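> the following block contains a protein sequence and its predicted model.
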Amino acid sequence: MNNLNLEIPAEVRDFAEKTVDQARKAFESFVVAAQKATAQSEAAAESMASSAKEVSSKAIGFAEANVKAAFDLAEKMVHAKDPKEILAIQSEYLKTQVAAVQEQAKSRGEAVKKVVTHTTETK
């Protein structure tokens, strides 16, 4: 065999070492940025889920209140003595429900606005 004495020059080794070091630092910076982005994304998703849960809970609460009011109406109407009393009961129910639905719509709108505002702020 030939006795080749091939030695890598010190300049090439220094250059390779610097290149590896720069690549390592660039990768570490990328990992840190990816971790920050992931954390922000997770926080936004958790906040969005919490807000969506709040909106859903309100909607269920409103539905429950409206159904209860309808049952209360039915109970009152069953005990009415004449058509005039039925009309009075029904008229009062309609006034009450219109006010309740308006308040519910306002509350739902505020909750949805909160979700949308928070979502756009986290982007």
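Sure thing, it's come through.
> can we go C-alpha only for contacts and neighbour counts from here?
Noted.
> and His79, how far from Ala33?
Going from His79 to Ala33 by Cα to Cα, to the nearest Å gives 69 Å.
> this is the other structure I want to compare:
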Amino acid sequence: MSTDKNGFDIPDQMREFADKSVDQARKAFDDFMGATQKAVSNVEDSASVVQAGATDVNKKALTYAEEHVDAAFKFAQQLVKANNLEDMMKLQQDYLRSQMENLGEQAREFSNSATKAVQDAAKASQKK
């Protein structure tokens, strides 16, 4: 059992249980994402110009969601292994800063992809 000077106790069995739970949840999510990506891939095979733009936006959204869930699992695993409250607070601060940076970049990329999809769809409808 680990104890810090502030009396913060987490039994070793509890840490192991939490670590296994995070691993099991990550595996379930990875399986779900694999099935989702396979379904998206099947839809892509029959996509038109309009669908191609939407597919790109959808793929980005799925990728971003996967990245955020992956980061959350990593954060959870780090929290489980934290030795004290100070470490937990530092991990939380680092996680939030990283997520905000990622969200900003992803919002820009998502906006660019969505704009391109709309422009491509407009061009395709003008040709008809």
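Received the coordinates, thanks. Remember, predicted model here, so these are calculated numbers, not experimental data.
> let me see the ranges of the strands in the second structure.
2-3, 9-10 (DSSP state E).
> residues in the first structure aligned with the last one?
Residues of the first structure matching strand 9-10 of the second structure are absent, with TM-score structural alignment as the criterion.
> same thing with stretch 108-121 of the second structure?
Going by TM-score structural alignment, stretch 108-121 of the second structure lines up with residues 106-119 of the first structure.
> show me which parts of the matching stretch are buried, residue by residue.
Ser107, Arg108, Ala111, Val112, Val115 (16 or more other Cα atoms under 10 Å).
> that stretch vs the second structure, mean deviation?
By mean Cα distance after the TM-score superposition for the first structure, the fitted stretch 106-119 of the first structure averages 0.7 Å away from its aligned residues in the second structure.
> quick one: that stretch to chain centroid distance?
Centre-to-centre, stretch 106-119 of the first structure and its host chain are 11 Å apart (Cα atoms, centre = their mean, to the nearest Å).
> for the second structure, longest helix please?
helix 85-127 (DSSP state H).
> what's that helix packed up against?
Applying 3 or more Cα pairs under 8 Å, 6 or more residues apart in numbering; DSSP states H and E, one finds that helix 85-127 of the second structure makes contact with helix 49-81.
> surely Val22 of the second structure meets Phe75?
No. At 10.1 Å, Val22 of the second structure does not count as touching Phe75 under the criterion of Cα atoms under 8 Å.
> give me the most central residue, the second structure.
His68 (2.2 Å; Cα atoms, centre = their mean).
> that one matches what in the first structure?
Matched to the first structure by TM-score structural alignment, His68 of the second structure sits across from Asn66.
> which residues are in contact with that match?
Residues in contact with Asn66 of the first structure (Cα atoms under 8 Å, 6 or more residues apart in numbering) are Gln97.
> need the contact list for the closest residue in space to Ala114 of the second structure that isn't next to it in sequence.
Distance criterion Cα to Cα, 6 or more residues apart in numbering; nearest residue to Ala114 of the second structure, sequence neighbours excluded, is Val57 at 6.1 Å. Going by Cα under 8 Å, 6+ apart, Val57 of the second structure touches Phe110, Ser113, Ala114, Ala117.
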